[in-house]
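Q: The following block contains a protein sequence and its predicted model.
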Amino acid sequence: MTHLVDSHAHLTAAAFDDDRPAVLQRARDAGVRHIIEIGYNHAVMARALALADAEPGFVSVALGFHPLDATTVQDGDLALLAGRLCTAPAAVAIGEIGLDYHHHPESAAVQARVFREQLALARELGLPVVIHSREAHADTLAILQRDGVPRGGVMHSFSGDLAYAEACVALGMLISFSGPLTFPRSHALHVAAAALPPASLLVETDAPYLAPQGRRGRRNEPAAVRVVAEHLARLRGVSVAEIAAATCANARRLFGDRLVLP
């Protein structure tokens, strides 16, 4: 069986409280060899780190403040984040960070400030970033271009077009596709997924969110990253094995040696 990395999941979400061990086993059975778990505020960071400690070699973490939590970030919080990133062996990236104008456009200025502060921290610590950008592509790109991402990162659950993807790749970012890639009307995603170079690709689930076509509206889980990889392979006219090899290599290159992959 081909091996895969789920580059973005939320396994500490309450949706998994009743069957988390079974969800992890199904992921293994589906060929998932590593999962990047996201800790997006203080409470979730602690749970994400506990999960990684319980699943060494299978779960790593990205830690940061989600744009929808930007208004709650207080003095000293970035220092606490830096401490966690420096002391937790499972921490491989800062994220998810960025801009979200869908839910709270009125907090755009605060979101941008917290985003830029965390980009500065990523540069200081030499870590990649995991970027959340919803209905804010132009501003997200402008900040990334102005501030820089020397260690690169991931455009998580990519939702833009080919031009946006290419601009992000030019900055050293990888493009991670999730369940919406499988939706019949996601034409812009299909074009981007077919055209981008293999070295720029990742796959993810964003579980428990964004289940692929056929399971829309239901809980998603990391095992479904195989569905995303299969759809990506069809769009590109290549084998699933080629997609698996490319995305695993890209994840290892970005996140480092903690990703122990076959």
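A: Perfect, I can see it now. Residues are numbered from 1 along each chain as shown.
Q: can we go C-alpha only for contacts and neighbour counts from here?
A: Fine.
Q: Help me confirm that Ile175 comes into contact with Ser200.
A: Yes. Judged on C-alpha atoms under 8 Å, Ile175 makes contact with Ser200 at a distance of 5.9 Å.
Q: Quickly list what's touching both of those two.
A: Counting by C-alpha atoms under 8 Å, 6 or more residues apart in numbering, the contacts common to Ile175 and Ser200 are Val169.
Q: In terms of neighbours, single out the busier of the two.
A: The residue with more neighbours, out of Ile175 and Ser200, is Ile175; 26 against 22, by other C-alpha atoms under 10 Å.
Q: Might you report the residue contacts of the more buried one?
A: So Ile175 contacts 154-158, 165, 168-169, 200-202 (C-alpha under 8 Å, 6+ apart).
Q: Kindly report the same for Gly148.
A: 119, 171.
Q: Second structure for comparison follows:
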Amino acid sequence: MPPSATPDDAAHSAAGTTATNAAKARAAQAPPPLPEPLAFPVADSHTHLDMQEPAVADALAAAAAVGVTTVVQVGCDLERSRWAAETAAAWQNVWAAVALHPNEAPRLSAEGGAEALDEALTGIEKLAALPQVLAVGETGLDYFRTGPEGVAAQQRSFRAHIELAKRLDKALVIHDREAHADVLRILEEEGAPERTVFHCFSGDAEMAKLCAAKGWFMSFAGNITFKNAQPLRDALAVVPPELLLVETDAPFLTPAPYRGRPNAPYLIPVTLRAMARTKDLDEERLARHVAANTARAFGY
């Protein structure tokens, strides 16, 4: 402390610093403000309302206030997929996607063997047949969090989900993390469903061109706004507008300048505007493309 300061001065100073730091921490976690409404309404093609703090009614109201009038609620395991189907049945502007996440398949296999995975897949099949469930997903491969010992279970589960989507004529929603080559190979071997969506597209420009040639949809999230995401923006730049979707993947991947704070469907305008800048497209024109593409991809 300065020579003239007293112990009480030091205590007050420390208390003030602690209070300031606490206030900064609260501000960092506070929900971002509502952005300006979009000129044309769009859908959040991939969100997890069950992992977000607001009640479903509040989340949907905030989204609708800024022009996000439809959401696709995505399940990651049997329980969350059941919740997705129930929520979509209860809300007119919510649709569901159901699946076992790539990281769920090896967990089930490790804990209960092939029988446990088969039982869960049977449960997903029953849910996928419901009319409010428009997609099988998110499925795919994730080699970032699952080691080599889980690859076989992931690939087996992925193939089962592909077959299910084709049999029920549902969209296929793909999670692909550090597994591009195997995802593309398995889609080729199994035959991709007519409507295939790469959720939170993470490939490079060459992969985007390949997906576009196949007619696969590519959905982009808030991470395209990150400073280190130039390769992702390069990929977005080559995607035809007719194959673009937008998503939050909320509560994850909050777009800049709110990175680190809770994500939610109402932040879709922030990401869509960033996409429009990258594509050098008028915001409303891109929104019209995205709205039509999402309806076409999911069949609503």
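A: Perfect, I can see it now. Values in this document were obtained by computation on a predicted structure and should not be read as measured data.
Q: tm score of chain vs chain?
A: Scored by TM-score structural alignment, normalised by the length of structure 1, the superposition of the two chains gives a TM-score of 0.92; 253 aligned residues with a C-alpha RMSD of 1.3 Å.
Q: from the contacts of Ile175 of structure 1, which is closest to Arg226 of structure 1?
A: Among the contacts of Ile175 of structure 1, Leu202 lies closest to Arg226 of structure 1 (C-alpha to C-alpha), at 11.8 Å.
Q: Which strand or helix spans the closest one?
A: strand 201-203 (DSSP states H and E).
Q: next one: Asp44 of structure 2
A: strand 42-47.
Q: what range in structure 1 does that strand sit on?
A: Using TM-score structural alignment, strand 42-47 of structure 2 lines up with residues 4-9 of structure 1.
Q: mean per-residue distance, that stretch to structure 2?
A: For stretch 4-9 of structure 1, the mean deviation from structure 2 after alignment is 0.5 Å (mean C-alpha distance after the TM-score superposition for structure 1).
Q: quick revisit: continuing past the strand holding Leu202 of structure 1, what's the next helix or strand?
A: helix 225-236.
Q: any idea how far that next one is from the chain center?
A: 17 Å (C-alpha atoms, centre = their mean, to the nearest Å).
Q: any idea what Leu99 of structure 1 aligns with in structure 2?
A: Under TM-score structural alignment, Leu99 of structure 1 pairs with Leu141 in structure 2.
Q: quick one: contacts for that match?
A: Counted by C-alpha under 8 Å, 6+ apart, Leu141 of structure 2 has contacts 102-103, 154-155, 158, 175-177, 179, 182-183.
Q: would a markdown table of these with distance to Asp44 of structure 2 be doable?
A: Formatted as a markdown table, these follow (distance: C-alpha to C-alpha, whole Å):
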| residue | distance to Asp44 of structure 2 |
| --- | --- |
| Pro102 | 22 |
| Asn103 | 23 |
| Gln154 | 26 |
| Gln155 | 27 |
| Phe158 | 24 |
| His175 | 16 |
| Asp176 | 19 |
| Arg177 | 20 |
| Ala179 | 25 |
| Asp182 | 27 |
| Val183 | 24 |
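Q: Name the member of those with the most neighbours.
A: Counting by other C-alpha under 10 Å, top hit in those: Pro102 with 31 neighbours.
Q: Please settle this for me: is that residue part of a strand?
A: No. Counting by DSSP: H, G, I helix; E, B strand; the rest coil, Pro102 of structure 2 is located in no strand; its state is coil.
Q: Pull the most distant pair out of the contacts of Leu141 of structure 2.
A: So, these by C-alpha to C-alpha: farthest apart are Asn103 and Asp182, at 15.3 Å.
Q: What separation do you get for Val238 of structure 1 and Leu232 of structure 1?
A: The gap separating Val238 of structure 1 from Leu232 of structure 1 is 9 Å, by C-alpha to C-alpha, to the nearest Å.
Q: and the two? which has more neighbours close in?
A: Using other C-alpha under 10 Å, the more surrounded residue of Val238 of structure 1 and Leu232 is Leu232, with 25 against 12.
Q: Which residue in structure 2 aligns with the more buried one?
A: Checking TM-score structural alignment: Leu232 of structure 1 goes with Met275.
Q: Among the contacts of Ile175 of structure 1, which one lies nearest to His34 of structure 1?
A: Closest to His34 of structure 1, out of all of those and judged by C-alpha to C-alpha, is Leu202, at 12.5 Å.
Q: and the closest one, what does it touch?
A: Contacts of Leu202 of structure 1 by C-alpha under 8 Å, 6+ apart are 7, 174-177, 247-248, 250-251.
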